[in-house]
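> Below are the sequence and a predicted model; questions follow.
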Amino acid sequence: MFSGIVQEIGIIKDIGMKNRILELTISSKHLINDLKIGSSIAVNGCCLTVVECSPAKTFKVQVTEETLKKTNFLNLKSGLKVNLESSLKLGETIDGHLVSGHIDTVGEVSDICSSGENKIIKISYSSEYGKYIAPKGSISVNGVSLTIIESKNDKFDFTLIPFTRDNTNLGLLKAGDLVNLEIDLISRYVVNALESTRQEIKLR
């Protein structure tokens, strides 16, 4: 479990397929000190398991076919920056919102405009997730906990403040880029519970 507060920007040092599994080697200046084989780490919001740690301050993770279908990892290449967050420990403060690290779908940056020092970024997404995405609700974009400004016609937008721009890879986004999206866990459970209740009522 994570909180959507990025702790470090890592850099992809090597990437390649092995036995239909994508392997990523990522450099880390700080989080690497607490990582070990078997540790969970969110990479662009996706929970992955560390399979190798190197004295050269790099670690390796593997991405399965199912995860590749749901994420933007097939667009990654050496040299790109990725958001990193280590898993939460019991008792730690949750400064963002609860993030499972299980990506739901990929969204596309459809527009970016300036608003003073901030940027307003609009993301288009598959309509099947629209029922979970509401104004003032939370969403994880590339592992960053964000508040939705408005959601309409299969698009939502959020404000990118200077701090988040400088401390995550969201500041590098441009129109057409793909981002990993995870809908809010609470929203998912509430909507699913209501739909289940409605279905039960219809069957009576």
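That came through fine.

> Please count neighbours and contacts with C-alpha atoms only from this point.
Will do.

> which secondary structure elements does whichever strand or helix holds Leu22 contact?
According to DSSP states H and E, Leu22 maps onto strand 21-27. If you count contacts as 3 or more Cα pairs under 8 Å, 6 or more residues apart in numbering; DSSP states H and E, strand 21-27 packs onto strand 8-18, strand 58-63.

> Which of the ones you listed has the highest mean neighbour count?
Ranked by mean neighbour count under mean count of other Cα atoms under 10 Å, the helices and strands packed on strand 21-27 are led by strand 58-63, which reaches a mean of 21.

> mind listing what's buried in the longest helix along the chain?
Counting by DSSP state H, the longest helix found in the chain is helix 185-203. Neighbour counts using 16 or more other Cα atoms under 10 Å place Ser187 of helix 185-203 among the buried residues.

> any residues touching that helix, and which ones?
Contacts to helix 185-203, defined as Cα atoms under 8 Å, 6 or more residues apart in numbering, come from residues Leu98, Val99, Ser100, Lys131, Tyr132, Ile133.

> out of those residues, who has the most neighbours?
Val99 (29 neighbours; other Cα atoms under 10 Å).

> So which residues of this protein form helices?
Using DSSP H, helices in the chain cover 65-70, 162-167, 185-203.

> Roughly how far does Gly101 sit from Ala134?
For Gly101, the distance to Ala134 equals 20 Å [Cα to Cα, to the nearest Å].

> ok, back up a step: any chance of TSV for the helices and strands packed on strand 21-27, columns distance to Glu108?
Output for the helices and strands packed on strand 21-27, formatted as TSV (distance: least, Cα to Cα, whole Å):
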stretch	distance to Glu108
strand 8-18	21
strand 58-63	21
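
> Contacts only, for the residue nearest to Ile26 when sequence neighbours are not counted.
Excluding the flanking residues, the one nearest Ile26 by Cα to Cα, 6 or more residues apart in numbering is Ile12, at 4.5 Å. Ile12 is in contact with Leu24, Thr25, Ile26, Ser27, Lys77, Ser78, Gly79, Leu80, Lys81, Val82, counting by Cα under 8 Å, 6+ apart.

> and here's the other structure:
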Amino acid sequence: MFSGIVFDLAKVKSVRSKGGLKILEIRLNKNIKNPEKGMSIAVNGVCLTASLIKNAREFHADVTAETMKKSTLSEIRAGSPVNVEFPVQPHGFLSGHIVQGHVDCTGIIKDVKKENGNVIITAGYPQEFARYIIEKGSVCVDGISLTAFDVKKNAFSVSVIPETLNSTGVKFYKNGSKVNLEFDIIGKYIERQLKADNGEIK
């Protein structure tokens, strides 16, 4: 489980294919704490498994065909900046919100503008996911926990403070940029329970 608080804006060192997988070699600017092969790591909001830990700042992660189909990782190239987060520890703070690293869909940046020192990002998304996002609710954009406002059936906006802008890939967003979106898991469980109560799930 993650929280949507980015640990580091890292860089993809290399990308190669092997047996249907895309293998990302990622280099961090900070040391990994207690690195272990097989640990979960969120890359642009996608939960991946570290297949190799080279050192305290470099690791490999394998991306399956299904993950590439559902996320923007299919477009990752050597030199691409990526948001990286490590799992929440049981004794730590949950500073953002509950994030699984299971991308629901991709969205498209529709507008980027500065306002009162912050940056307002508007993203479009498939209308079928509208039931999972609410005004002032949490949404995960490329692994970043943000608060949605001006929510419409196929678009929403978020306000990004300077700290988040400077320490994540948001600084590279422009109109037409593609982003990974994960909606709040709590709403999904509630929806399923209601369907079960109504006899819609056998």
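Perfect, thanks for sending it. As the structure is a computational prediction, the values presented were derived from the model and not from experiment.

> Fetch the TM-score of the aligned pair.
Once superposed, the chains reach a TM-score of 0.94 (TM-score structural alignment, normalised by the length of structure 2), with 201 aligned residues with a Cα RMSD of 1.6 Å.

> on that earlier part again, just the buried residues out of the contacts of Ile12 of structure 1, in ChimeraX syntax.
With 16+ other Cα under 10 Å as the criterion, this ChimeraX line picks the buried residues out of the contacts of Ile12 of structure 1:
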select :24,25,26,27,81,82
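
> which of the contacts of Ile12 of structure 1 still touch in structure 2?
Contacts conserved in structure 2 for those, using both residues aligned by TM-score structural alignment, their matches' Cα atoms under 8 Å: Leu24, Thr25, Ile26, Ser27, Lys77, Ser78, Gly79, Leu80, Lys81, Val82.

> Can you name the two of those that sit furthest apart?
Greatest spatial distance among these (Cα to Cα): Ser27 and Lys77, at 13.4 Å.

> I'd like the contacts of Ile12 of structure 1 as CSV, with distance to Ala175 of structure 1 appended.
Output for the contacts of Ile12 of structure 1, formatted as CSV (distance: Cα to Cα, whole Å):
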residue, distance to Ala175 of structure 1
Leu24, 25
Thr25, 27
Ile26, 25
Ser27, 27
Lys77, 18
Ser78, 21
Gly79, 20
Leu80, 17
Lys81, 17
Val82, 18
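
> that older thread, between Gly101 and Ala134 of structure 1, which one's more packed in?
Higher neighbour count among Gly101 of structure 1 and Ala134: Gly101, with 26 against 17, using other Cα under 10 Å.

> which among the kept ones among the contacts of Ile12 of structure 1 gets closest to Thr71 of structure 1?
Val82 (12.9 Å).

> quick one on the thing from earlier: and the helices and strands packed on strand 21-27 of structure 1: which comes nearest Asn167 of structure 1?
strand 8-18 (7.1 Å).

> re earlier: nearest to Thr49 of structure 1, of the kept ones among the contacts of Ile12 of structure 1?
Nearest to Thr49 of structure 1 among those, with distances taken as Cα to Cα, is Leu24, at 11.1 Å.

> Can you tell me the closest non-neighbouring residue to that closest one?
Ile15 (4.7 Å).

> That neighbour matches what in structure 2?
Mapped onto structure 2 by TM-score structural alignment, Ile15 of structure 1 lines up with Val15.

> My guess is its match contacts Gly79. True?
No. Contact between Val15 of structure 2 and Gly79 fails when scored by Cα atoms under 8 Å: they sit 9.4 Å apart.

> joint contacts of these two?
Joint contacts of Val15 of structure 2 and Gly79 (Cα under 8 Å, 6+ apart) do not exist.

> ok, the closest residue to Lys114 of structure 2 other than its chain neighbours - how many residues close by?
Using Cα to Cα, 6+ apart and skipping the chain neighbours, the partner closest in space to Lys114 of structure 2 is Ile120 (6.1 Å). Ile120 of structure 2: 17 surrounding residues under other Cα under 10 Å.

> separation between Ile120 of structure 2 and Ile109 of structure 2?
11 Å.

> Just tell me which of the helices and strands packed on strand 21-27 of structure 1 ends up closest to Ile32 of structure 1.
strand 58-63 (7.0 Å).

> tell me the angle of the closest one relative to strand 8-18?
With axes from the mean of the first three to the mean of the last three Cα atoms, to 10 degrees applied, the angle from strand 58-63 of structure 1 to strand 8-18 works out at 60 degrees.

> how big is the offset of strand 58-63 of structure 1 relative to structure 2?
Taken over the aligned residues, the distance from strand 58-63 of structure 1 to structure 2 averages 0.5 Å (mean Cα distance after the TM-score superposition for structure 1).

> Isn't Ser40 of structure 1 up against Val51?
No. When contacts are counted by Cα under 8 Å, Ser40 of structure 1 is not listed as touching Val51 (9.7 Å).

> So if I had to pick from the two, which one is more boxed in?
Neighbour comparison, Ser40 of structure 1 and Val51: the larger count goes to Ser40, with 22 against 15 (by other Cα under 10 Å).

> Neighbours of Lys69 of structure 1, how many?
Residues near Lys69 of structure 1, counting by other Cα under 10 Å: 14.

> Equivalent analysis for Lys136 of structure 2, please.
Lys136 of structure 2 has 13 nearby residues by other Cα under 10 Å.

> One more: Gly124 of structure 2?
When neighbours are counted by other Cα under 10 Å, Gly124 of structure 2 comes out with 20.
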